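> Structure for this input, please:
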Amino acid sequence: MRIEVVEGDITTLAVDAIVNAANESLLGGGGVDGAIHRAAGPGLLDECRALPEVRPGVRCPTGEARITGGHRLPARCVIHTVGPLWRGGDHGEPERLAACYANALQLASDLGLASIAFPAISCGVFGYPHAPAAAVAIGQLRDWSADLPERALLCSFGSDIAAEYRRLLAG
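Have a look, this model is predicted:
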């Protein structure tokens, strides 16, 4: 898999799928989740509402992934995943974050998607520190052995996490 680092707005990327760092309800929120919902338009919210709840208010538990159409986005699909809330790193956060990447990649592979773009999952309001989050992301992408996706973009709105991605990819 070819891994690229992109600084900018994930909602503008013309890839097969963008990953949404969502909350468990999948009904929109702040940060990248809110930006994706705004850019995709109301059809995305309608499609998310139609996804079954696994328990009241939860359509996607932490670490799992769900897929919807891209609606008004240049991306064909949105893969929603819920990253862990950072609680110091001793509460399974690395494993749950790794599951986000693995499950998103598996959905993309199962659907024959060649390109996927990831935001910095859990690095916003969920408080995951950039360096360990970047290490998990790069580790999961490098370990991915399926034929698809062929190309993964690590998209960050700020330069801090992008610099960490680049540092890890160079090493």
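
> contacts, neighbours, all on C-alpha from now
Noted.

> Do a quick rundown of the strands in the chain.
2-7, 17-21, 65-69, 77-81, 115-118, 151-156 (DSSP state E).

> Measure how the longest helix seen in the chain sits relative to strand 77-81, angle-wise.
Using DSSP state H to define each element, the chain has its longest helix at helix 93-110. Between the axes of helix 93-110 and strand 77-81, defined by axes from the mean of the first three to the mean of the last three C-alpha atoms, to 10 degrees, the angle is 160 degrees.

> Name the residues of helix 93-110 that are buried.
93-94, 96-109 (16 or more other C-alpha atoms under 10 Å).

> Out of those, which is nearest to R76?
Comparing the buried residues of helix 93-110 against R76 with C-alpha to C-alpha places A108 closest, at 11.3 Å.

> what about the closest one, distance to P56?
27 Å (C-alpha to C-alpha, to the nearest Å).

> Roughly how far does the residue nearest the centre of the chain sit from D90?
For the chain, the residue nearest the mean C-alpha position is V19 (3.4 Å; C-alpha atoms, centre = their mean). Per C-alpha to C-alpha, V19 is found 25 Å from D90.

> Let's compare: structure for the following, please.
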Amino acid sequence: MPPTTTITLVRGDITTQHVDAVVNAANSSLLGGGGVDGAIHRAGGPAILAACRRLRDTAFPAGLPAGGAVATVAGRLPAKHVIHVVGPGYRRDEDRSAVLRSCYVEALRVADDVGARTVAFPAVSAGAYGWPLDDAARIAVVAVHETVSSVQEARFVLFDDHALRAFEAAHALLPAGPAEL
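Sure thing, here's the model as predicted:
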């Protein structure tokens, strides 16, 4: 079965997206942080942190491993779920591309598990974790394009014009053609 997920690219704030699930570029503790993670926790409110604490007390006492994904409530966000993924830090001396790819594949798997049909993604690992933006965009777009899922729309919500251009360039290389903007 060929991939059927439509990829869209927008510049904006991921915390304001009206989708079934928002993907959070979390750290392994799941207890909040900076960047996208901090923004999602702040906008979503204490319900997200409480759900993450329960996960740490039960399924992930050592934290969520890099490349993994897990869903929680979305609190005050205009979404039904938050799918937390832990991206790898970039290292020139070690290829961690498969782990970054896994963030997107696992997020789509979890989205299918919770019945999400629209999912908003950030540029995982392209901020504080130092992944070069062009490479992060390529890995993200290809992973979502190649993963068979019931998700109808994967919306990459990029934080600035530079990130948007990087994702547009990566998407333009796919066989399916340019994104629906």
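
> Give me the TM-score for this pair.
Remark: TM-score between the superposed chains equals 0.94 [TM-score structural alignment, normalised by the length of the first structure]; 167 aligned residues with a C-alpha RMSD of 1.1 Å.

> which part of the second structure lines up with the longest helix of the first structure?
Using TM-score structural alignment, helix 93-110 of the first structure corresponds to residues 96-113 of the second structure.

> Let me see the residues that make contact with the matching stretch.
Defining contact as C-alpha atoms under 8 Å, 6 or more residues apart in numbering, one finds that stretch 96-113 of the second structure is touched by 21, 23, 66-71, 83-88, 90, 117, 119, 124-125, 136, 139-140, 143-144, 147, 149-151.

> what does stretch 144-151 of the first structure give?
1-4, 102, 105, 108-109, 112-116.

> what's the most distant pair in those?
Across the contacts of stretch 144-151 of the first structure, no pair lies farther apart than E4 and G112, at 19.6 Å, counting by C-alpha to C-alpha.

> ok, the residue sitting furthest away from the middle of the second structure to D134 of the second structure distance?
Distance from the centre of the second structure peaks at D93, with 24.6 Å (C-alpha atoms, centre = their mean). Distance of D93 of the second structure to D134 of the second structure, computed by C-alpha to C-alpha: 18 Å.

> Could you find the closest non-adjacent residue to L158 of the second structure?
R11 (4.7 Å; C-alpha to C-alpha, 6 or more residues apart in numbering).

> What residue in the second structure is paired with the residue nearest to the centre of the first structure?
With TM-score structural alignment as the criterion, V19 of the first structure pairs with V23.

> Touching, its match and P122? I think so.
Yes. With contact defined as C-alpha atoms under 8 Å, V23 of the second structure reaches P122; the gap is 6.7 Å.

> how many neighbours does P132 of the second structure have?
The number of residues packed near P132 of the second structure is 12, by other C-alpha atoms under 10 Å.

> what separates it from R92 of the second structure, distance-wise?
10 Å.

> now swap in Y104 of the second structure and tell me
Distance from Y104 of the second structure to R92 of the second structure, by C-alpha to C-alpha: 21 Å.

> And for A137 of the second structure?
17 Å.

> V70 of the second structure too?
Taken as C-alpha to C-alpha, the span from V70 of the second structure to R92 of the second structure is 28 Å.

> ok, the two, which is more surrounded?
The neighbour count for V70 of the second structure versus R92, taken as other C-alpha under 10 Å, is higher for V70 (23 against 7).

> In contact with that one, which residues are there?
Neighbour list for V70 of the second structure: 83-85, 107, 110 [criterion: C-alpha under 8 Å, 6+ apart].

> which residue lines up with it in the first structure?
The alignment partner of V70 of the second structure in the first structure, by TM-score structural alignment, is R66.

> same question, G35 of the second structure
Counting by TM-score structural alignment, the partner of G35 of the second structure is G31.

> thinking that match is in contact with G124, fair?
Yes. Counting by C-alpha under 8 Å, G31 of the first structure does reach G124; the two are 7.0 Å apart.

> Look up how far P74 of the first structure lies from the nearest residue to G63 of the first structure once chain neighbours are set aside.
Nearest non-adjacent residue to G63 of the first structure, counting by C-alpha to C-alpha, 6+ apart: C100, 4.5 Å away. Using C-alpha to C-alpha, we find C100 of the first structure at a distance of 22 Å from P74 of the first structure.

> And for H37 of the first structure?
Taking C-alpha to C-alpha, one finds H37 of the first structure at 13 Å from P74 of the first structure.

> So which of those two has more stuff around it?
H37 (25 against 18).

> my guess is that one contacts L45, does it?
Yes. Contact criterion C-alpha under 8 Å: H37 of the first structure and L45 qualify, at 6.9 Å.

> what do those two both touch?
Residues touching both H37 of the first structure and L45 (C-alpha under 8 Å, 6+ apart) are G28.

> so who does the aligned residue in the second structure for C77 of the first structure touch?
Matched by TM-score structural alignment, C77 of the first structure corresponds to H81 in the second structure. Each residue near H81 of the second structure by C-alpha under 8 Å, 6+ apart is listed here: 20-22, 71-74.
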